[in-house]
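Novice: structural data only, the sequence is not supplied:
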């Protein structure tokens, strides 16, 4: 049973219910990895007896890759699987990637996977998401929203042993944390699929967990808004690309029966039916052991033995322990072991004990170090002006008149995008 629980932890992803209704960026990396990318999508929802369209706009100052979504959903899952999920997650990149199944226990630091992870979270942290019909599960209504996914703080030197800090946007995290705002899916299955099939898998994981079939989805909507293919594709090309994604999910038994059918010249629809995959899904309760904590490897790196690290994790609040573990490691790297009167372990235990009682605060030099690391990732002035324009186009209001965007950036007015 313990082995089953541990496997469940490592293969669980968490998706946000409204975000999986549409793509976050184009599938074509030549179009998605340009600076100041602006991506537009729509989807439909029921408002009483009325069918309404939600218009989403995703602003990506550093671009965004469809493969980055693995880290977004995986980081959400690792946050939500903690005993008391908080909006901040502290862990080494090795722990993140091992829990997500990207590397195994024996993988070394500094490899290709670590570089890809660092680049992905850098792009994701810069994204700003706007939507004029986003479902807010806390308030039980559709609302206009604007939020970032997360911010992060990590050492400038990627060879540092200090933990990385992921801090979720408070509005986004509030809606994800609510039980009606997220769903879980099989991350192992997701990881094996191509980018387009991953998006379709998330969508059907949400929709078909509550119903047995979906009778008619417009082919163009599935191809362009849901999967992220170019709207310039011919209908026959869209049909071929969507068919390949459907076939992969049928092979995995996620879908049992699929059909792309025509109702009139040029109008095609997609029909989906739930596969046996959903009947096999089982819910397992998971009570993480201290060894599964994202802080466990950090405490080991400071010098604690396994039993001592486990006692600290059980004894002190996660946020306080994570902060002082980072201060201890930063002091080791910046000042050396002569900084400590006895040892790094003794310094950490003494500091976290007094901080928990409210008798010690973080040193000024550590705050200054964090400020210098944050400044490397702030949005520049050009991106701020472009975002102001995007927000005004979607929500209305008055914005500063920005300079023309870069020639490789396509900024489409909502009125033109959804004309007709």
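Specialist: Now that the structure is in, tell me what you want to look at. Keep in mind that this is a model prediction, so the values were computed, not measured. Numbering: from 1, shown residues only.

Novice: from here on, contacts and neighbour counts on C-alpha atoms
Specialist: Noted.

Novice: okay, strands next: where are they in this structure?
Specialist: Taking DSSP state E to define them, one finds strands in the chain at 12-16, 37-47, 50-60, 88-91, 128-136, 141-148, 150-153, 164-168, 182-186, 213-218, 255-264, 267-274.

Novice: of all those strands, which one is nearest residue 306?
Specialist: Closest approach to residue 306 among the strands of the chain (CA to CA): strand 88-91, 16.3 Å.

Novice: can you spell out which helices and strands pack onto that closest one?
Specialist: strand 164-168 (3 or more CA pairs under 8 Å, 6 or more residues apart in numbering; DSSP states H and E).

Novice: ok, residues contacting the strand it packs on?
Specialist: 87-93, 149-155 (CA atoms under 8 Å, 6 or more residues apart in numbering).

Novice: can you pick the most crowded of the residues you listed?
Specialist: Within the contacts of strand 164-168, most neighbours by other CA atoms under 10 Å means residue 90, with 28 neighbours.

Novice: how close does the closest residue to that residue other than its chain neighbours sit to residue 284?
Specialist: Leaving aside its sequence neighbours, residue 90 sits nearest to residue 165 (CA to CA, 6 or more residues apart in numbering; 4.6 Å). Using CA to CA, to the nearest Å, residue 165 is found at 28 Å from residue 284.

Novice: what about these two, which has more around it?
Specialist: Per other CA under 10 Å, whichever of residue 165 and residue 284 has more neighbours is residue 165, with 20 against 11.

Novice: below is an additional structure, to be compared with the one above:
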């Protein structure tokens, strides 16, 4: 990647100028992630990769209530398909891409290529449909069935800690893995409201985050949350840091915890996030972890800008239909985002299912006319497309063991009376069971 200050010769050819400007833009582009303030206080799953079905991860974190009293929040994360610490990269990255859209409505419609390129996981020349796409789809599948329960999650809108239960996201994507159509990600409304509220989320440098190992990533977000002010950073208990924040096993010997935590401290010290870190013995079997502010905390990145029309996730779909770049940009500017995304998907689905001969004139003419008519309210999506969308909707059903684990968690966190109202007459997704429980 070129340094923006590097000198180089630009061809007199117009295309050469565009290529050079594009390279400069990519070189200076800042990748950003978004984390929710309570969630970055603790790990979301064990640090070791876990594909165990019906995984339950129990953690705690400390907070101060309105009377400045120190309290302990108890959290349970239920992952029916398991969860990996690497999945957090997709979670925080996709949240930022959603919030950076011109219209923020709790959903993101984009191709996997666009998402991974915006997050810096692949470059523009990466082969479509490769290993990164499979990992992305698998991470989405795991994240889509996660259920989070906490007895004290910070709600920035209300300015208080509240009992909560929510999922992260749901999605709809083409059944055919070779399809070039966009994927749709819909965020759980309770979770998204916590993130979207002013003061409910924090932005961070995704490039630095991606360069670290999983333990250092978690510690980085915690430090960014508590270190945004100029004061001293907190002193942490070694076991709490290792088990609850980083996600190490509580069965590890204290000596092994010290070794692993020291390795994480060194990585963040090398990145200048912290300085002068040390682990001190307080009493037999108990240690404290201290560290000071690193230079990185004094040069935190600015808040991101909205994604421009030229970077819109809808642009790829319109170009795939056959539009030239200027015409595609005009359509994105002229019509609402959801309408463009919907009719682009209908057009691409028709090309894949029926072929180009399905259109009387051309796919571009059909899409342009459909947008014009749909914006007036006189054209609705065809029945065959609605049927296809229903087939693509993911309906993960929990196992009987998973339903029993979830019922036990609800009983533990919210009490026996409310958890008894959870009906099991017919199979439902775990996230839907939670929503039904919360509404009772």
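Specialist: Right, received. Where do you want to start? Everything quoted here is computed from the prediction, not taken from an experiment.

Novice: next, the TM-score between them, please.
Specialist: TM-score for the superposed chains, counting by TM-score structural alignment, normalised by the length of structure 1: 0.91, backed by 401 aligned residues with a CA RMSD of 2.1 Å.

Novice: export the contacts of strand 164-168 of structure 1 as a markdown table, with columns for distance to residue 200 of structure 1.
Specialist: Listed next are the contacts of strand 164-168 of structure 1 as a markdown table, based on distance: CA to CA, whole Å:
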| residue | distance to residue 200 of structure 1 |
| --- | --- |
| 87 | 28 |
| 88 | 29 |
| 89 | 28 |
| 90 | 31 |
| 91 | 30 |
| 92 | 31 |
| 93 | 28 |
| 149 | 21 |
| 150 | 24 |
| 151 | 27 |
| 152 | 29 |
| 153 | 32 |
| 154 | 33 |
| 155 | 36 |
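
Novice: so which of these is the closest to residue 188 of structure 1?
Specialist: Nearest member of those to residue 188 of structure 1, counting by CA to CA, is residue 93, at 19.1 Å.

Novice: list the residues that contact the closest one.
Specialist: 114, 163, 164.

Novice: same thing but at 10 Å, please
Specialist: Going by CA atoms under 10 Å, 6 or more residues apart in numbering, residue 93 of structure 1 touches 99, 109-110, 113-114, 117-118, 154, 158, 161-165, 294.

Novice: rewinding a little: show me what the residue nearest to residue 90 of structure 1 lines up with in structure 2.
Specialist: In structure 2, residue 165 of structure 1 lines up with residue 184, judged by TM-score structural alignment.

Novice: distance-wise, check its match relative to residue 109 of structure 2.
Specialist: Relative to residue 109 of structure 2, and taking CA to CA, residue 184 of structure 2 is found at 4 Å.

Novice: can you list the strands of structure 1 in a markdown table and add distance to residue 174 of structure 1?
Specialist: As requested, those are exported to a markdown table (distance: least, CA to CA, whole Å):
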| stretch | distance to residue 174 of structure 1 |
| --- | --- |
| strand 12-16 | 11 |
| strand 37-47 | 21 |
| strand 50-60 | 19 |
| strand 88-91 | 12 |
| strand 128-136 | 9 |
| strand 141-148 | 11 |
| strand 150-153 | 12 |
| strand 164-168 | 9 |
| strand 182-186 | 11 |
| strand 213-218 | 29 |
| strand 255-264 | 32 |
| strand 267-274 | 30 |
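
Novice: show me the one of the ones you listed that comes nearest residue 318 of structure 1.
Specialist: strand 88-91 (8.9 Å).

Novice: count the residues that sit near the nearest residue to residue 257 of structure 1 once chain neighbours are set aside.
Specialist: Excluding the flanking residues, the one nearest residue 257 of structure 1 by CA to CA, 6+ apart is residue 273, at 5.1 Å. Residues contacting residue 273 of structure 1 under the criterion other CA under 10 Å number 18.

Novice: ok, residue 273 of structure 1 - contacts?
Specialist: Shown in contact with residue 273 of structure 1 (CA under 10 Å, 6+ apart): 204, 208, 211-215, 250, 254-259.

Novice: between the residues you listed, which is nearest residue 390 of structure 1?
Specialist: Among those, residue 204 lies closest to residue 390 of structure 1 (CA to CA), at 30.2 Å.

Novice: my read: the closest one touches residue 277, true?
Specialist: No: between residue 204 of structure 1 and residue 277 there is no contact under CA atoms under 10 Å: 11.3 Å.

Novice: who touches both of those two?
Specialist: With CA under 10 Å, 6+ apart as the test, residue 204 of structure 1 and residue 277 both reach 249, 254, 255.

Novice: aligned to the first one, what sits in structure 2?
Specialist: The one in question is residue 249 of structure 1. Under TM-score structural alignment, residue 249 of structure 1 pairs with residue 268 in structure 2.

Novice: what do you get for residue 113 of structure 1?
Specialist: Alignment note (TM-score structural alignment): residue 113 of structure 1 maps to residue 132 of structure 2.
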